[in-house]
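>>> sequence and predicted structure, then a few things I'm wondering about:
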Amino acid sequence: MHVLILGGTTEARRLAELLAAGTGLRVTTSLAGRVAAPRLPPGEVRVGGFGGAEGLAAWLREHEVDALIDATHPFAGTISFNAAKAAATAHVALLALRRPGWVPVAGDDWHEVHSLGDAAELLPTLGRRVFLTTGRMGLAAFAALEDLWFLVRAVDAPEGPHPPRMEVLLDRGPFTLAGERALLSRHGIDVVVTKDSGGTATAPKLTAAREAGLPVVVVRRPPVPDGVPVVAGSEQAVGWLAEQGAFPDAGRNLT
């Protein structure tokens, strides 16, 4: 059985590791290629786009894929909808693997928005020194905010339009609470912007912001396409594959 994982996340890499542990499956992980030096999972790896839903459907047929698992970043909305269309066209079983989103707790000052554009519109009312942790894509949404200063943290250097007053910090999580506290203090940050990526790797910034009494603009994630089953962890994805008849009973011990 051939399983295609649309990857690029910790959960996708963990799933590939689980499936490489003697399941007898052929596992291919597809990476978008937006990160210069990605952490490669075990198994076969392909890098680059498919050419939309039609291209993905053709790839599924050509490579005789039996199950497709969309384990992309929660904000990679386009590929998720392309995956749903392609799976339906090629008659391939599809699962979405999504880590749970963050939930505010007592003491948080969250301002939830639906897009980066909404975040940019709200920012001038909240602060002047912004810790922008939404990645290198989408900085154009903040390019007109000339009166605000931005600390932009990303894995790779950003390109294209960006805020005129900006410092870039190239770094990759996981991050520590002590480190996030020091960063907010050192740069005089008074407002934080983040996508609701979920997980623990970048969550310490939320705790540090809460402790400092800082407002946090949270961009909510797009929905999973209608009708696509969703699990929250890699082990659950293995269980779903077992339900699809992916491997002998011995493989079920992976979960």
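Nice, I can see it.

>>> could you use CA atoms for every contact and neighbour count after this?
OK.

>>> where along the stretch 101-250 of the chain do the helices fall?
Using DSSP state H, counting those that start in this stretch, the helices assigned to the stretch 101-250 of the chain run over residues 116-122, 177-186, 204-212, 234-243.

>>> and the contacts of the lengthiest helix in the chain?
Under DSSP state H, the helix in the chain containing the largest number of residues is helix 77-90. Applying C-alpha atoms under 8 Å, 6 or more residues apart in numbering, the set of residues contacting helix 77-90 from outside is 52-54, 56-58, 60-61, 68, 70, 72, 93-94, 222-225, 228.

>>> follow-up on the earlier one: nearest to Trp149, out of the helices of the stretch 101-250 of the chain?
If you check each of these against Trp149 by C-alpha to C-alpha, helix 116-122 wins as the nearest, at 12.4 Å.

>>> below is structure B, check it against A:
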Amino acid sequence: MSGAERHILVLGGTTEARRLAAHLAADPALRVTSSLAGRVAAPRLPAGEVRIGGFGGPEGLAHWLREQHVAALIDATHPFAGTISYNAARAAAATGVPLLALRRPGWTAQPGDDWHDVASLADAARTLPALGERVFLTTGRMGLGAFAHLEDKWFLVRSVDAPEPPVPPRTEVLLDRGPFTLEGERELLARYAVDVLVTKDSGATATAPKLAAAREAGIPVVMVRRPPAPEGIPVCRDPAGAVEWVRRVLA
């Protein structure tokens, strides 16, 4: 790294994080490192430098920020990756490194939607028995144990990588990665005779067509709310806003 370069750490793994890294890496005055959790076997790698794996809690992240002379930190992780967001807030406070949260907006119910808002996967499992028998479960491969006791329900689980036990006994796994189309989601719901959808409020446009398909089919949706985020951290909604923030804090 030359003396003129400023080091930016992006906590990534999302589409927005990859777009942000591409914008920042195009600036020769910046050195960009994206950190990925390593939960996906073959992740889509962003531009710039990449590190994979955890830091060892907030203390480990703070040590890395100091050791690597990081000038700005951007938390662009998934809205449900709550632990790393709190670790980032604590590490930034300990080191004085400016921190920004890049968070895509959540989904909003539309006319005709039948959404059932819940706070957790466990709450989603408790809500399911009254809603349907054939469940399209799109909450990712982590946390499926919350549904493992529902032996009388059939589950279609869609994830990038195969889930590990425990999973519900009547489960079919569909390995796929977005973006998905409305036509494709319509066909999937019909092919598997899905009568209830369970998802997290990730807000991603790449996976939103399932909500429109469920609305058209009159299928109820169990929507898991986002966990609370650290307070006092500035938030932007898109990569362009994050780029502007970097310009300001490094000026």
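Noted; the coordinates are in hand. All values reported here derive from a predicted model rather than from experimental measurement.

>>> which of the contacts of helix 77-90 of the first structure are buried?
53-54, 56-58, 60-61, 68, 70, 72, 93-94, 224-225 (16 or more other C-alpha atoms under 10 Å).

>>> list the contacts for whatever residue of the second structure lines up with Leu31 of the first structure?
Per TM-score structural alignment, the equivalent position to Leu31 of the first structure in the second structure is Leu36. Going by C-alpha under 8 Å, 6+ apart, Leu36 of the second structure touches 11-13, 50-53.

>>> one more time with 7 Å, if that's ok
Residues touching Leu36 of the second structure, when contacts are defined by C-alpha atoms under 7 Å, 6 or more residues apart in numbering, comprise 11-13, 51-53.

>>> burial of the nearest residue to it once chain neighbours are set aside, as a residue count?
Counting by C-alpha to C-alpha, 6 or more residues apart in numbering, the nearest residue to Leu36 of the second structure once its immediate chain neighbours are dropped is Ile52, at 4.7 Å. Using other C-alpha atoms under 10 Å, Ile52 of the second structure has 12 neighbouring residues.

>>> do the same with the one 3 residues further on
The burial metric for Phe55 of the second structure, expressed as a neighbour count using other C-alpha under 10 Å, is 17.

>>> cool, and Arg51 of the second structure?
Using other C-alpha under 10 Å as the criterion, the residues surrounding Arg51 of the second structure number 14.

>>> the aligned partner of it in the first structure: helix or strand, and which one exactly?
Under the alignment (TM-score structural alignment), Arg51 of the second structure maps onto Arg46 of the first structure. Take DSSP states H and E as the rule and Arg46 of the first structure turns out to sit in strand 44-47.

>>> what are the boundaries of the strands in the stretch 51-200 of the first structure?
67-70, 93-97, 109-113, 129-133, 149-154, 166-170, 191-195 (DSSP state E, counting those that start in this stretch).

>>> rewinding a little: looking at the buried ones among the contacts of helix 77-90 of the first structure, which two lie furthest apart in space?
Arg61 and Val224 (23.3 Å).

>>> before we move on, the earlier item: Gly135 of the first structure: which of the helices of the stretch 101-250 of the first structure is closest?
helix 116-122 (11.2 Å).

>>> the second structure: matching residues for the closest one?
Helix 116-122 of the first structure covers residues 121-127 of the second structure once aligned (TM-score structural alignment).

>>> check stretch 219-234 of the first structure too.
Here stretch 219-234 of the first structure aligns to the second structure at residues 224-239, judged by TM-score structural alignment.
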